[in-house]
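In: let's see this in three dimensions:
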Amino acid sequence: MTTIAVVGASLAGISAARALSAQGYRGRLVIIGDEGRRPYDRPPLSKNFLAGRITAADLALESDDEQLEAEWLLGVAATGLDTRRRVISCSDGRTVAYDSAIIATGSRARVLPAAAGFGNVHTLRTLEDAQRLKEQLVPGRRLVVVGAGFVGAEVAATARGIGMDVTLIGSGSFPLSGPLGMQMGALIGRLHEDNGVKLISSARVASFVCEDATAGNGRTASAVRLADGRTVPADVVVLGLGSVPNTDWLTGSGLDLTDGIRCDAAGWTGVRGVFAVGDCAAWFDDRSGAYERDEHWTGAMERAGRAVAALLADAAAAHDAPTDTGPGALDLPYFWSDQYGARLQFAGSASDADSVEIEAGDPAEHNFLAVYYRAGEAVAILGMNQPRLFTRWRKALTGDTPNKRVPPGRETGATSLSPVC
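Out: Below you'll find the predicted structure:
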């Protein structure tokens, strides 16, 4: 093998590049990125960066002394993948021939067509997005956040910390009820309300009210109009409506692009020499029997090494498919979020559970550990300001022994604390 191309100068992309070096690859490495900057950390964009506690320089993923032996093509988007000729086409007319390729093009923010042309309606995905939004986050102004997922909830919390008047609009009953379930979502909603955020639940946006209906691009939205006729006054609007995998450039490549790039449990796409990692990749998980996109920081970090191991084994064996992609079950999904000084940590899948119980702490004080059970076995955990206990539970969930109902460190037969359901 002489050339490996990594498409995407992202966390997943640089993690793959580092894994290649750590696992002994010494050939040519080309990293293609559509943004004109080196890889940077995105989770702080909705928190410390918007709050002004860190600068763009603090987001850099590379240390000053890091020496990645790679050719960087930055500010250049990949526009096509010819898997037969093994060639990547780029937006500047260049082509990159590869022996193996790792696709890490991530995802982009979902938008509302009705929001086009409004200078005060924002999405948040890139550093440039955050820089534009930050200029408009001013104490005393009215911020309306549409979408009560991670980005929306974190922006709402950051804006309240700045001193803005914040309304959080969600299509579900509570913030984060999708990944956390209804009961725990209600507790997150209480956290936001206790900090002065106005919640509007089970709502849909119909349009935006414009101060000057005849204005062209750069017009300003003065309110958000909901499908039920209500209007919510706004000086700034942020859309946190989820993401769309960046796979359009792969149309016609022969890859399965059903909600991301479908891969096996080691990131192999089914096409010789082509792997995918990060937000754009839908890996198959034997545990759930489904293809799943892990759009969290830890997934981008951890799965890159697994994909690289399979890629190098495939190249060494020179077979039509990786000879050993490892176990089918993936690591438990894990993510965290910081809101109002509270650290939320979650591992597992709430959709697998039939009950949830508070095992420690008090939700009223925004300090607790909740365990999700299915038929008496723990399948997921949520911690709020409980890092030590959460870590112990997480280790137990990822161990080889069955996850029993008795929490780690508790005497057998002890009763659990106040049930939530």
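
In: going forward, measure contacts and count neighbours with C-alpha atoms only.
Out: OK.

In: would Ile88 count as being in a strand?
Out: Yes - under DSSP: H, G, I helix; E, B strand; the rest coil, Ile88 sits within a strand.

In: that one: how many residues sit nearby?
Out: Using other CA atoms under 10 Å, Ile88 has 21 other residues around it.

In: ok, now Ser288?
Out: By other CA under 10 Å, neighbour count at Ser288 equals 12.

In: for it, which three-state class applies?
Out: Following three-state DSSP, we place Ser288 in the coil state.

In: ok, which stretches of the stretch 251-400 of the chain are helices?
Out: 297-317, 387-397 (DSSP state H, counting those that start in this stretch).

In: I misspoke; the intended subject was the stretch 51-200 of the chain.
Out: For the stretch 51-200 of the chain, the helices defined by DSSP H, counting those that start in this stretch occupy 127-136, 150-162, 177-180, 182-194.

In: what angle sits between the first one and helix 150-162?
Out: Relative orientation of helix 127-136 versus helix 150-162 (axes from the mean of the first three to the mean of the last three CA atoms, to 10 degrees): 30 degrees.

In: so which bits of helix 127-136 are buried?
Out: By neighbour count with 16 or more other CA atoms under 10 Å, helix 127-136 contains the buried residues Leu127, Ala130, Arg132, Leu133, Lys134.

In: and the last one, what does it touch?
Out: Okay, so that is Lys134. Counting by CA atoms under 8 Å, 6 or more residues apart in numbering, Lys134 touches Leu50, Ala51.

In: and for comparison, fold this next one:
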Amino acid sequence: MRPIWVWLKGPLPAVPWPHSESRPDVDLTPEHVVVVGASLAGLRAVEAARRLGFPGRLTLVGDEEHLPYDRPPLSKEYLGDLPGVAPMLATAEDLRELDVELLLGAPAEALDLTARSLLIGGESVAYDRLLIATGATPRRLPGSEGLSGVCTLRGLSDAIRIRAAFDAGARVVVIGAGFIGSELASSARARGLDVTIVEALTTPLVRAVGAGAGAALSALHERNGTELLCGVGVEGLEQQRGAVTGVRLADGRLLPADLVIVGIGVVPATGWLAGSGLELENGIVVDETLRATADVWAAGDVARWMSPDFETLLRLEHWTNAAEMGAHAMKNLLDPEAAEPYRHIPYFWSDWYGHRIQFAGVPTGEPEVVTGSWTSDEFAALYHDGDRVVGALTLDRRGDIMKYRAMIGRRTSRREALAFAASRRQPIVAAAG
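Out: A predicted model of the protein is given here:
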């Protein structure tokens, strides 16, 4: 597949590039910066480059032909009853004002660190400095290749196919009861469709939030008419004339299906970097400034960085992290001598059946419910590492989560967090009375 070159040229920002005058002894001005990955992290990176006054050549590479768009709405609003409108992050005019060269429609295939060049769609693209933000790719169900009606949700093209199946009244089976699978089931139920979720684990989301919280959140499915089958694997798929007709379970049951959505997790998109010399272990391993080598940085879902807040390697698949990390990586790329550690307290949200689930921090151990209960309509729960609060999970407690996130960043003690939780219980009691 040959890439599509799009030169969106416009006036450069009227911001002086400050570093060459203030530090003439250091080469801080690369002539050509390439960003691989035209999604949120990549877009925020090129925006940051121009905002910081970078005057050089800037290339944004994407494997899809679409301009940058927002991914979270694909499993939520885009599949709803209203006409599907692609959730674009930037228009052609936006990118023209940034003076960005776009290379779309072909994936990066290889990286030569010595020559400082990329292979994209069979063509060589040279760079002075490189930022990799290629994200992650969904795991696929073995044996489903080329079978109509079986899909994952990675990008806009996938969402278009799923929406068309929803419009046709498909019988839906979702494989995997994680956050994405649950959001898709919720969207299908909002359209009045019959939905069954198949989950291999006895309790969904154990690794993400713990057993108690996983059971509490999963109860939302039953309350909203979604059938949830746990502790059973998928044996195979039934098909007729190349189209899926059902899902065959390991216990012998057969679930009729016109649409099978596979949501069994993702893997960082690093296959094209094999043999490049970058350290690859559950992502691109970078230091606390997001630097992988002398000329390469990474950001977003593909980056695994040493977090100074939790003193461990983290790789996050969250919208907030992608946005903040892309901009921070670009800032450090443009001025490595003044690079600063990337500080980020994880945060994400998920919408199921009209409920808002929010999480901040890291899910260490089993959480402690501090507001409401696992069976109430809303609750808050905290995760601890010794006496330190390291994580918070809430259901429909939107006013609490950011306060807990700030506490996690301040290394707040369990005692202080419990005192705050006690002060927040009155609204829920008043509402019940």
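
In: please state their TM-score.
Out: Aligned and superposed, the two chains score 0.87 in TM-score terms (TM-score structural alignment, normalised by the length of structure 1); 396 aligned residues with a CA RMSD of 2.4 Å.

In: picking that back up, just the helices of the stretch 51-200 of structure 1: most buried one?
Out: Mean neighbour count (mean count of other CA atoms under 10 Å) peaks for helix 150-162 among the helices of the stretch 51-200 of structure 1, with a mean of 24.

In: in structure 2, what residues pair with it?
Out: Across structure 2, the stretch matching helix 150-162 of structure 1 (TM-score structural alignment) is residues 179-191.

In: need the buried residues of helix 127-136 of structure 1 in TSV (columns: distance to Asp228 of structure 1).
Out: Converted to TSV, the buried residues of helix 127-136 of structure 1 look like this (distance: CA to CA, whole Å):
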residue	distance to Asp228 of structure 1
Leu127	34
Ala130	31
Arg132	31
Leu133	28
Lys134	31
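
In: look up how far Leu382 of structure 1 lies from Ala315 of structure 1.
Out: Per CA to CA, to the nearest Å, Ala315 of structure 1 is found 40 Å from Leu382 of structure 1.

In: name the residue in these two with the higher neighbour count.
Out: Counted by other CA under 10 Å, Ala315 of structure 1 and Leu382 do not tie: Leu382 has more neighbours, with 27 against 18.

In: just checking the distance from the match of helix 150-162 of structure 1 to the centre of its chain.
Out: Computed by CA atoms, centre = their mean, to the nearest Å, the chain-centroid distance of stretch 179-191 of structure 2 equals 17 Å.

In: again, but for stretch 138-149 of structure 2
Out: That offset, for stretch 138-149 of structure 2, works out to 21 Å (CA atoms, centre = their mean).

In: quick check, Arg71 of structure 2 in contact with Gly155.
Out: Yes - counting by CA atoms under 8 Å, Arg71 of structure 2 touches Gly155, with 7.0 Å between them.

In: more neighbours: those two, which one.
Out: Arg71 (21 against 18).

In: do you know how far the most centrally placed residue in structure 2 is from Asp301 of structure 2?
Out: Per CA atoms, centre = their mean, the C-alpha nearest to the average position across structure 2 is that of Glu317, at 3.5 Å. Going from Glu317 of structure 2 to Asp301 of structure 2 by CA to CA gives 5 Å.

In: re the thing from before, would a markdown table of the helices of the stretch 51-200 of structure 1 with distance to Thr258 of structure 1 be doable?
Out: Shown next, in a markdown table, are those (distance: least, CA to CA, whole Å):
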| stretch | distance to Thr258 of structure 1 |
| --- | --- |
| helix 127-136 | 27 |
| helix 150-162 | 23 |
| helix 177-180 | 21 |
| helix 182-194 | 28 |
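
In: so which of the ones you listed is nearest Arg26 of structure 1?
Out: With distances scored as CA to CA, the stretch of the helices of the stretch 51-200 of structure 1 nearest to Arg26 of structure 1 is helix 127-136 (31.8 Å).

In: ok, the closest residue to Leu330 of structure 1 other than its chain neighbours to Leu332 of structure 1 distance?
Out: With CA to CA, 6 or more residues apart in numbering as the measure, Asp285 is the residue that lies nearest to Leu330 of structure 1, at 5.8 Å, once sequence neighbours are left out. Separation of Asp285 of structure 1 from Leu332 of structure 1 (CA to CA) stands at 10 Å.

In: likewise Pro139 of structure 1?
Out: 39 Å.

In: more neighbours, those two?
Out: More neighbours surround Leu332 than the other of Pro139 of structure 1 and Leu332, with 17 against 14 (other CA under 10 Å).
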